[in-house]
Structure formats: C-alpha cells, structure tokens
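# A predicted structure for the sequence below; I have some questions about it.
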Amino acid sequence: AWSIDDHFRTAPFDSNLPVLLGLVSVWNATFLGCPALAILPYCQALQKLAPHIQQVSMESNGKGVSITGVPLDYEAGEIDFGEPGTNGQHSFYQLIHQ
C-alpha cells in the first residue's frame, strides 16, 4: 500500500497509474457512454473488493450536481458492480457474455 501511495504522490500525471485509471473511468462514463464497470475477481478471497469499490467510487463520484448545487449535464460516475467467480457466474455473467 505504501508503494502505490508514494507512486500516486510523486509520479508525473502521464505515468501515474491511479490518475490514468481514474481518467479512463471518466472517459468511459462521460465520452463513451459506458455507464457501468464490472469488477469480476477470479479469487474468492477478493469477495469484498467489488462492494468496497462500489462504496468508495459510487458514494464519492455518483453525484448529479456540482459542488455548488448546479445540475450536471454529464455523467459524474459509473455504476460499479461485481462478484467473484461462481457467485455471479449464473446471473449477470451470462448477460455480459451474451
């Protein structure tokens, strides 16, 4: 955790992985119109990853108004969802793959 925090704090934006991933998320939701992100870990040990990302991302970014209360004319965040392995295999995995 320390090394990625240090990388985020010190790396220039053009090679800063957290910044680039955040910009890809904005690009997908705002410019490409892809409103959802599937988080599909293979390992059952990561079963709490998707709910954690949902809480952090959607609570922070899922606002429909600006900081001054003005309604936004664009999407400010995406819908994050997911389950590990077989938990989601027979539900939404089928929809995604077909």
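All right, it came through fine.
# every contact and neighbour count from this point should use C-alpha atoms.
Noted.
# what residues sit buried inside the strand or helix carrying residue 96?
Secondary structure assignment for residue 96, by DSSP states H and E: helix 92-97. Within helix 92-97, the residues scored as buried using 16 or more other Cα atoms under 10 Å are residue 93.
# okay, one more to line up with it:
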Amino acid sequence: MDKHFSTTAPEKNLPVLLALIGIWYNNFFGAETEAILPYDQYMHRFAAYFQQGNMESNGKYVDRNGNAVDYQDWPNYLGEPGTNGQHAFYQLIHQGTKMVTVRFHRSGYHP
C-alpha cells in the first residue's frame, strides 16, 4: 500500500480517495465517527493504528499557521474485529441515531 500511495495518481490512489471520502462524510453529512472493521483477527490492531495516527495528527483546531479552522478536523474512529466489537459498538451502528461510516478491511495474508 505504501508503494501504491507513493506511485499512483490521486484520482486512482486508494488512501487519498478514502481520506477524501472521510472528509466529505464528516463535513457535509455530519458523520463524526468512522468504524474500521477488519474481517481478519490478524488485523486486530489495525483500527488502533488509525486512531493514533489520524486523531493525534489531524485532530487540531488550528491550521499550520496557527489560524482557527472553520471545518470539522477529522472523524473519531471505532474498530475491532468480529465479536470484540459486536457488543461494544455494533449496536450503535445498527440501531443508534448517529451516522457512522463503516469501512471493512480484509487481509491478503492467509496462514
């Protein structure tokens, strides 16, 4: 994925497109939470990786020049594989009143 990101044009670049979709849903649809749901137990820390990187790096109320931003900075992230998340937040996604965007991820690794 790193090679794909660094060598693919923006209009076909999966990380760029996913980031833009996240910004779109957050700012224009009010979806302040995104669920990252790995299908594979081997990816059980995948959502935590996104939580740390995106919410820490992008969760700012000012821009690079110190000016207050007038848009939503970044969504909150939820994520656990399978039954770990089922009783924690799947109920919110299925029956709650908040809009939560969901991304399913699968691994290419199959032992």
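Sure, I can see it. It should be emphasised that the depicted structure is a prediction, and the values quoted were computed from it without experimental measurement.
# how far apart are the helix holding residue 96 of the first structure and its match in the second structure?
Its aligned residues in the second structure lie a mean 1.1 Å from helix 92-97 of the first structure after superposition (mean Cα distance after the TM-score superposition for the first structure).
# that helix maps to which residues in the second structure?
Helix 92-97 of the first structure lines up with residues 89-94 of the second structure when matched by TM-score structural alignment.
# stretch 10-27 of the first structure now?
By TM-score structural alignment, stretch 10-27 of the first structure lines up with residues 7-24 in the second structure.
# identify the residues contacting that stretch?
Applying Cα atoms under 8 Å, 6 or more residues apart in numbering, the contact partners of stretch 7-24 of the second structure are 4-5, 34, 74-75.
# with neighbour count, secondary structure and distance to residue 93 of the second structure added, can I get those residues in TSV?
Converted to TSV, the contacts of stretch 7-24 of the second structure look like this (neighbours: other Cα atoms under 10 Å; DSSP: H, G, I helix; E, B strand; the rest coil; distance: Cα to Cα, whole Å):
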residue	neighbour count	secondary structure	distance to residue 93 of the second structure
4	12	helix	31
5	14	helix	30
34	21	strand	10
74	21	coil	19
75	24	coil	15
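# quick one: the match of stretch 10-27 of the first structure to chain centroid distance?
Centre-to-centre, stretch 7-24 of the second structure and its host chain are 12 Å apart (Cα atoms, centre = their mean, to the nearest Å).
# off-centre distance for stretch 40-53 of the second structure?
The answer for stretch 40-53 of the second structure is 10 Å, by Cα atoms, centre = their mean.
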